[in-house]
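K.L.:
I'd like to go over a predicted model; first the sequence, then the structure.
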Amino acid sequence: MESNLCERFVELVESCGPVTCVRSATSMTFRGPRRDFAGARRTPLGLTGYLGLRRVVHDHRFGGATRYTDRLFVHRFHLRGCEELDEEFAGWVREAYLVGSS
């Protein structure tokens, strides 16, 4: 795993606005002004985590989406390198932040 993949993900999340990061021994959860919207943990092959979105997104970085409520889908992702944290992924992080703000 690229050593700065996790740090880059954290920077991307924090660039969205005020967040609270709750860290445990193995993972971190990000909370917006109202609710959790993202989480991640390091793995030997990269970074795995989730984003809460109001729609289903189909992309190779997502392992699927699970309906959490009528208007919220939790997307599981797996990233292997910083190049996967592109502008498209950043847009999904911003969308998830809006979920955490509402």
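P.N.:
Alright, I've got the coordinates.
K.L.:
switch to C-alpha atoms for all contacts and neighbour counts from now on
P.N.:
Noted.
K.L.:
what is whichever strand or helix holds residue 63 packed up against?
P.N.:
Residue 63 is part of strand 62-69, with elements assigned from DSSP states H and E. Packed against strand 62-69 by the contact rule (3 or more C-alpha pairs under 8 Å, 6 or more residues apart in numbering; DSSP states H and E) you find strand 72-79.
K.L.:
neighbouring contacts of the helix or strand just after the strand it packs on?
P.N.:
Proceeding N to C from strand 72-79, the next assigned helix or strand is helix 87-101, under DSSP H and E. Here helix 87-101 makes contact (C-alpha atoms under 8 Å, 6 or more residues apart in numbering) with 12-13, 16-17, 31-38, 51-54.
K.L.:
one more structure, for comparison:
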Amino acid sequence: MWACPRCARTFANRNQTHTCAPLGDLDTHFAGVEPNVRATFDRVLDVVAELGPVMVLPEKTRIALHVRMSFAAFMPRKRWLNGHLVLARRAESERFRHVEEFSPRNVLHAFRLTTPDEVDEEFATWLAESYRVGRQDHLRT
């Protein structure tokens, strides 16, 4: 792991391009949102915590979940939680608003959650897969 000497954020690769800025406050992202939005995010964190250690990075425009690399991001809105997961494959589901393939093993899956109940078994399976991408397990042979 490489840590940026200016912002101390860690990366899998040395001198990785990033926005070098101090992290914000997690609660600021949830100011003015409906209670279900925070409850939904907290449910996501509960699921991820069962997978292993994770860094929660409240950045300026999003909240990233990070291990060796960021594997998920969340953008709270007044009535819902927008976000995306990075998977090492394209997963087909109507729950994904769009899918963007950056490379064969770096596929962004965007979603919108409105209640904690939507962080169900299927979503937890995607979170676990995305967490493994964050650890870069998919690159090991």
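P.N.:
Structure received. These numbers were taken from a predicted model, which means no experiment stands behind them.
K.L.:
just give the TM-score of the two.
P.N.:
For these two chains in superposition, a TM-score of 0.88 is obtained (TM-score structural alignment, normalised by the length of the first structure); 101 aligned residues with a C-alpha RMSD of 1.5 Å.
K.L.:
closest to the centroid, which residue in the second structure?
P.N.:
Ranked by distance to the mean C-alpha position of the second structure (C-alpha atoms, centre = their mean), the top residue is residue 72 at 1.6 Å.
K.L.:
do you know how far the equivalent of residue 14 of the first structure over in the second structure is from residue 66 of the second structure?
P.N.:
Taking TM-score structural alignment, residue 14 of the first structure has residue 49 as its aligned residue in the second structure. The spacing between residue 49 of the second structure and residue 66 of the second structure, counted by C-alpha to C-alpha, to the nearest Å, is 12 Å.
K.L.:
of the two, who's got more company?
P.N.:
Ranked by neighbour count (other C-alpha atoms under 10 Å), residue 49 of the second structure and residue 66 place residue 66 first, with 20 against 12.
K.L.:
in contact with residue 35 of the first structure, which residues?
P.N.:
Residues near residue 35 of the first structure by C-alpha under 8 Å, 6+ apart: 99, 100, 101, 102.
K.L.:
so the strand holding residue 63 of the first structure matches what in the second structure?
P.N.:
Per the alignment by TM-score structural alignment, strand 62-69 of the first structure matches residues 96-103 in the second structure.
K.L.:
re the thing from before, the residue nearest to the centre of the second structure contacts residue 62, correct?
P.N.:
No: with contact defined as C-alpha atoms under 8 Å, residue 72 of the second structure does not reach residue 62; the gap is 9.9 Å.
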